[in-house]
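structure of the sequence below:
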Amino acid sequence: MNFSKYILFLSLFFWFGNAFSQATDSLAYQLQRTKINNLLAKRSITFNQYFQSLDRHTGIFGLQTKKDIRRSNEILMDIVKTDNTVFKELKILLDYRTTVQTEVESKSNESENRNYGFIKTINLLRGQAQKLQAEAAENNRQTERYQYFLIAAVALIMILIFAIIRVKSTKAR
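You can find the predicted model right below:
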């Protein structure tokens, strides 16, 4: 009884552990996607600021000043930094996706190999069962043949004994 409780505990532990790891994986994936989406939203806002800074002309006669151009360049550099961060995060996301895909493929291949092994074992056992059935049928035929020979031998011996008794009884008279 205690052993069955132990087995039940282990099976539940591994089942919940597997479910938890899958939830953690999908949670990590979702967090990475959220991070990328936030970076893209930040980039969009910064890009709008860049266009606004290009339209800003604070100089004499409505021209851009060096300060306006520097501000536009700083915003543009922020956009480039954000883009680089987005690319890094996308690489992480794609690497994660590739890892998950590789795991799924390896589990699929493992399951296929296991199923192939089961099929191979089943076919082997079927072949052995058919062979044993054929041997059993042959053994039954041989047993029947031996039974017929035994019956014939017993009948022959009884006939001989009867004949010997009859010959002795006729000589004795």
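
C-alpha only now, for contacts and for neighbours.
OK.

what about the residue nearest the centre of the chain, distance to residue 101?
Nearest to the mean C-alpha position of the chain, counting by C-alpha atoms, centre = their mean, stands residue 107 at 3.3 Å. For residue 107, the distance to residue 101 (C-alpha to C-alpha, to the nearest Å) stands at 10 Å.

could you also give me the structure for this next sequence, so I can compare it with the first?
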Amino acid sequence: MKKITSILIISLVFSSLSFSQEMSAYEIQRTKINALLAERSAKFGQYDESLSARTGIFGFQTKRDIKNSNEILRQIALTDNEIFTQLKVLMDYKDLQVEQVKTVASSNSESILNYRKTIKSLQEQNIILTENQDKVENSRDLAYLMMFIFLVGCGVLAYLFNLKRKKLKHYETKSF
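Just a heads-up that it's a prediction; the model follows:
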């Protein structure tokens, strides 16, 4: 019975090991604990059988039967200790995963906050640039208006100057 249980556990461990390459460390640890629980159940079945074994005279238990039962019980206790150890490792994996999720969430929150700050800064810069562009356009329009007034003024002055020159020429020609 022990050999069959051992072979079953070993095959379970090997099959879980080949499959574990694709699983996370958490899943591997869960598989180990499940194998240990299966081993404990098998040992407990052996213990029940050993308690009912009565190889002595008149159907009594012998010292050897009791020692065998005690050894199986000791192995169950050792398996229980290993289960507790592996459960502690499993809980540590779980805590590590929780910390990783918190770290990723915190990092993502910081990134989102930084993106928001950047977007707000760019929006403010866009508003400033739009205002500056409006001022430049208004200044350009004012410059065009001033240039138009200047050109019209130059044209009027040139006309008046030309008119005055003609009058002077006309008076000069009459005076001679």
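
post-alignment, the longest helix along structure 1 versus structure 2, mean distance?
As assigned by DSSP state H, the longest helix anywhere in structure 1 is helix 66-171. By mean C-alpha distance after the TM-score superposition for structure 1, the fitted helix 66-171 of structure 1 averages 1.5 Å away from its aligned residues in structure 2.

which residue numbers in structure 2 does that helix align to?
Using TM-score structural alignment, helix 66-171 of structure 1 corresponds to residues 63-168 of structure 2.

show me what contacts residue 123 of structure 1?
If you count contacts by C-alpha atoms under 8 Å, 6 or more residues apart in numbering, residue 123 of structure 1 has none.

could you rerun that using 10 Å?
Contacts for residue 123 of structure 1 (C-alpha atoms under 10 Å, 6 or more residues apart in numbering) come out as 117, 129.

same deal with residue 105 of structure 2?
Contact analysis of residue 105 of structure 2 by C-alpha under 10 Å, 6+ apart lists 99, 111.

what helix or strand is residue 64 of structure 1 on?
Here residue 64 of structure 1, judged by DSSP states H and E, is contained in no helix and no strand.

let me know how buried the residue nearest to it when sequence neighbours are not counted is, in neighbour terms.
Closest residue in space to residue 64 of structure 1, ignoring its immediate chain neighbours: residue 57 at 4.4 Å, by C-alpha to C-alpha, 6 or more residues apart in numbering. Residue 57 of structure 1 has 16 neighbours, counted by other C-alpha atoms under 10 Å.

which residue in structure 2 aligns with residue 57 of structure 1?
Under TM-score structural alignment, residue 57 of structure 1 pairs with residue 54 in structure 2.

surely its match is in contact with residue 65?
Yes - counting by C-alpha atoms under 10 Å, residue 65 is a contact partner of residue 54 of structure 2 at 7.0 Å.

please enumerate the shared neighbours of these two.
If you check residue 54 of structure 2 and residue 65 against C-alpha under 10 Å, 6+ apart, no residue is contacted by both.

what sits against residue 2 of structure 1?
Contacts of residue 2 of structure 1 by C-alpha under 10 Å, 6+ apart are residue 8.

meant to ask about residue 155 of structure 2, not that
Residue 155 of structure 2 is in contact with 149, 161, counting by C-alpha under 10 Å, 6+ apart.

gap between residue 74 of structure 1 and residue 118 of structure 1?
Residue 74 of structure 1 is 65 Å from residue 118 of structure 1, by C-alpha to C-alpha.

let me redo that: residue 163 of structure 1
66 Å.

what of residue 3 of structure 1?
28 Å.

between these two, which one's more packed in?
residue 118 (12 against 8).
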